[in-house]
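Undergrad: Just to be clear, the model below is a prediction. Sequence and coordinates:
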Amino acid sequence: MPVDSSRLRELIILQLSDGTLSEDECLELEQLLQSPEARILRAQIYERHQQVAAAVDRIDVDSSYQLYEYERHDRRSRRQRAVLMAAAGISLLIAIGAYLWSERPTNAAPPIQGMGITLADGRQIPIVGDTNLVISSDLSLPVSKRQLRFDLVKESQMPEGLNSFTTPVAMDYQVLLHDGTQVWLNSSTTIRFPFVFKGDVREIYVDGEAYIKVAKNATMPFVVHMPEGSVQVLGTTFNVNCYKHDRPAVALVEGKVRLQVQGLSTDLQPGERAVVNAGIINVDQFDPGELSWINGVYVFENANLEDVLEVLPHWYGVTVTLDSPAIAKKKFSGAIYKDRSVEEFLDLIEATAEAEYYYRGTEVHLR
């Protein structure tokens, strides 16, 4: 089941604030952290807490006030405003505190109209708000808080064949499959799946990015097909990213998976990530915070700008053109939040990555 992120945030922040929790609260926190999704969120909160502490240590109150006075009388570039925001300690604490305590607004927002499922027979069933998804006169599926559930419906009611569902730009969605498998779909991601798994194997198809927690069934293996390969599991938690068909990546959180792509094969252990590039599978360790997109944030540590900018088309519907190849290799450390504007993120790039953005008509460029 989805993590109670609101309660988890509350307990973690109470622990960070004074280090004391009651015995019952400690037990509750320990139980919540059994979930990989909860541990990812904890890592994200810890990182933000450390950033706040480091930023406060660096604040020069007198200099910040002088910069404020200068900016108030002479507003210049967006970069100056971004630097000013980073230096204003009180505002920073308020902003981070609000982020840590609150839920993401996008989690509570209803799905947009026009989104729906395409059934195996070609029919398109719209999803509007949190109303039930009506498949037929005797079959409807519950829809709430960006989640579709197929686990509550009797197998005899389900039509056969592969159905298709796509998350639009700037949205994410969760699908709970009939066997109990949970699939978090990132923006601009398509999943094809049967309403009920039959036969000797459970198979789904993903194009985009998905975080998957497979329901265990040793007698019925689970296979995730990507445009250029597949992942085989028995029961595990992992992330697949195939936005770039020629560079699929799989990160394993729990269990064991086998990646098969382009005639190559490799087994992963928890904490390992495999990236396919130019006919070679490279395996390395990854930070669980890198999978925090399921909580509405991408965290980057000393990443190339070309890799960072790959997120923008999916989360904001914006593509940034680089004016020179050298900009692609500039480094960026920071976070992208889905519930904040793309301009705020681009201002952060200007302030930290020595690159300036500008508009040419409606196109965004970096120089």
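TA: Arrived safely, thanks for sending.

Undergrad: contacts, neighbours, all on C-alpha from now
TA: Noted.

Undergrad: any chance you could map the strands in the stretch 51-200 of the chain?
TA: 115-118, 124-127, 133-136, 139-141, 147-149, 162-166, 173-176, 182-185, 190-194 (DSSP state E, counting those that start in this stretch).

Undergrad: ok, and what's touching the first one?
TA: Surrounding strand 115-118, the residues in contact under the criterion C-alpha atoms under 8 Å, 6 or more residues apart in numbering are 124-128, 163-168.

Undergrad: which residue ends up closest to the midpoint of the protein in space?
TA: residue 293 (1.6 Å; C-alpha atoms, centre = their mean).

Undergrad: Structure two is appended below for comparative analysis:
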Amino acid sequence: MLCVFTLKYSSVETNKSKIDQLLQKYQEGNCSLEEIEWLQQALSTTDTSEQDAIDQALVASLLRPSSVGKMEESRLKIILETIKKQIQQGKEDNDNLLEKGGEDRMPIQKKTIISMRWPYWAAAACLLLFVFSVIFWQQQTSHTLADRNLAGLEDTKDDAVQPGGNSATLRLADGTVLELDKQASGIVMGENITYENGQSIADALSKQGQQMDPSKAMLELTTPIGGMYQITLPDGTKVWLNAASSLKYPMAFAKNERKVILLGEAFFEVTKDSSRPFKIHSKGQEIEVLGTTFNVNAYPENTAIKTTLITGKIKLSNDNRASQAIYLQPGQQSTNTNNGNIQVANVDTAPFTAWKDGLFYFDETPVSDALQQIGRWYNVEVRYKGEVPQTHFYGRIKRNKSLRDVLDVLEEGGLHFELSKGQEKNILLVTPLQ
């Protein structure tokens, strides 16, 4: 409901209270256009005797942190600081005039003060109205802006740019491929395979296990582009599989070791078993643990494997190079390049594990890395007009947002995006803003 104010307020405290109330209402994102216009009128026509009191209400309100989030915070701060400087400059000019004048010139000074105070109040009011109006306009036209920023979006289907979700296939030991339920988030290995709610998936597994050594009966869980899934392995180890990834594992682990093969990205929460080390092979790298939590990013198109340790301890080496094994401590990340060199660094682990909790987490992330994540999750092919921009992204975005919403945020980093249809998949064209 829009409230229109038609009453005039005469007292200083009433005006101060009313302006402060409306500014607070704006902070909460509930200020209507009519209320914004009333503010502009009140600020530009306030009597000189009331202005000092109104100054305090205005400045105090402007310096509150914005909670509406409708405009980029850095831009809003710049505008608010400009308003504050305008107000402060006006006060200083008036104070200087008073200090220079004598008692015999008081009538002239008073007249001058009134005429001099108007410019900074006018500037403050206009700037304030600009801030309010832009944000109000953004509230009303956010969908229009998103459509304009994605020039080719009208040529694609809405479901083509929706976020990914639970999706995977399971290849059994005999080659049978099962499409897993998208309404479920994961599967549990046992005598049979079940979803997390206990619903059976494949009773035939028990028969397969009777026909061969279960430690050699290999299964493969695979997620498509735009999919993720969880699995609880036979020993109780939990694995979160990111988009475009696969995990090969046996129906039952051997007595002396637990071994899996990873392609892509996964987060592991390994059940502790000191008698059977848990080993992950991926792109020529072997990780050995007894019980710990960590993330492995080993996509085939990447030039390096990144292993990020959260808790416990990791032994990491390249295949057939056990003498060059290294150990990671919590909070460390190894970068294993294609030439076999392994470097270790201390990192904030959150950006590398946030995906399993439903977040894009960018912390000085190169644009190419960020858009690679987005391309996998939204099933789009990323192309660049010219060279790859040398910019970085910061911040967190929920992975359940539509592609429009995500790109609208990323455009604040100085990029422009166009989405169009390709022969096999949608194409996201990235262009630096001029």
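TA: Received, thanks. Every value quoted in this text rests on a predicted model; they were computed, and no experiment measured them.

Undergrad: just to revisit the earlier point, need the contact list for the residue nearest to the centre of structure 1.
TA: residue 186.

Undergrad: how about it, what's its match in structure 2?
TA: Superposed on structure 2 with TM-score structural alignment, residue 293 of structure 1 falls opposite residue 355.

Undergrad: wait, what's in contact with residue 204 of structure 1?
TA: So residue 204 of structure 1 contacts 191-194, 223-225 (C-alpha under 8 Å, 6+ apart).

Undergrad: By neighbour count, which of these wins?
TA: The residue in the contacts of residue 204 of structure 1 with the most neighbours, by other C-alpha atoms under 10 Å, is residue 191 (23 neighbours).

Undergrad: Distance check, that residue against residue 60 of structure 1.
TA: The spacing between residue 191 of structure 1 and residue 60 of structure 1, counted by C-alpha to C-alpha, to the nearest Å, is 50 Å.

Undergrad: Next: residue 75 of structure 1.
TA: Relative to residue 60 of structure 1, and taking C-alpha to C-alpha, residue 75 of structure 1 is found at 21 Å.

Undergrad: returning to that earlier point: just put the contacts of residue 204 of structure 1 in JSON lines and tack on distance to residue 285 of structure 1.
TA: As requested, the contacts of residue 204 of structure 1 are arranged in JSON lines below (distance: C-alpha to C-alpha, whole Å):
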{"residue": "191", "distance to residue 285 of structure 1": "27"}
{"residue": "192", "distance to residue 285 of structure 1": "29"}
{"residue": "193", "distance to residue 285 of structure 1": "30"}
{"residue": "194", "distance to residue 285 of structure 1": "33"}
{"residue": "223", "distance to residue 285 of structure 1": "23"}
{"residue": "224", "distance to residue 285 of structure 1": "22"}
{"residue": "225", "distance to residue 285 of structure 1": "23"}
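
Undergrad: so which of those residues comes closest to residue 210 of structure 1?
TA: residue 191 (8.8 Å; C-alpha to C-alpha).

Undergrad: Now check that closest one against structure 2: what is it aligned to?
TA: Checking with TM-score structural alignment, residue 191 of structure 1 has residue 247 as its match.

Undergrad: contacting residues for that match?
TA: Residue 247 of structure 2 touches 220-222, 241, 260-263, counting by C-alpha under 8 Å, 6+ apart.
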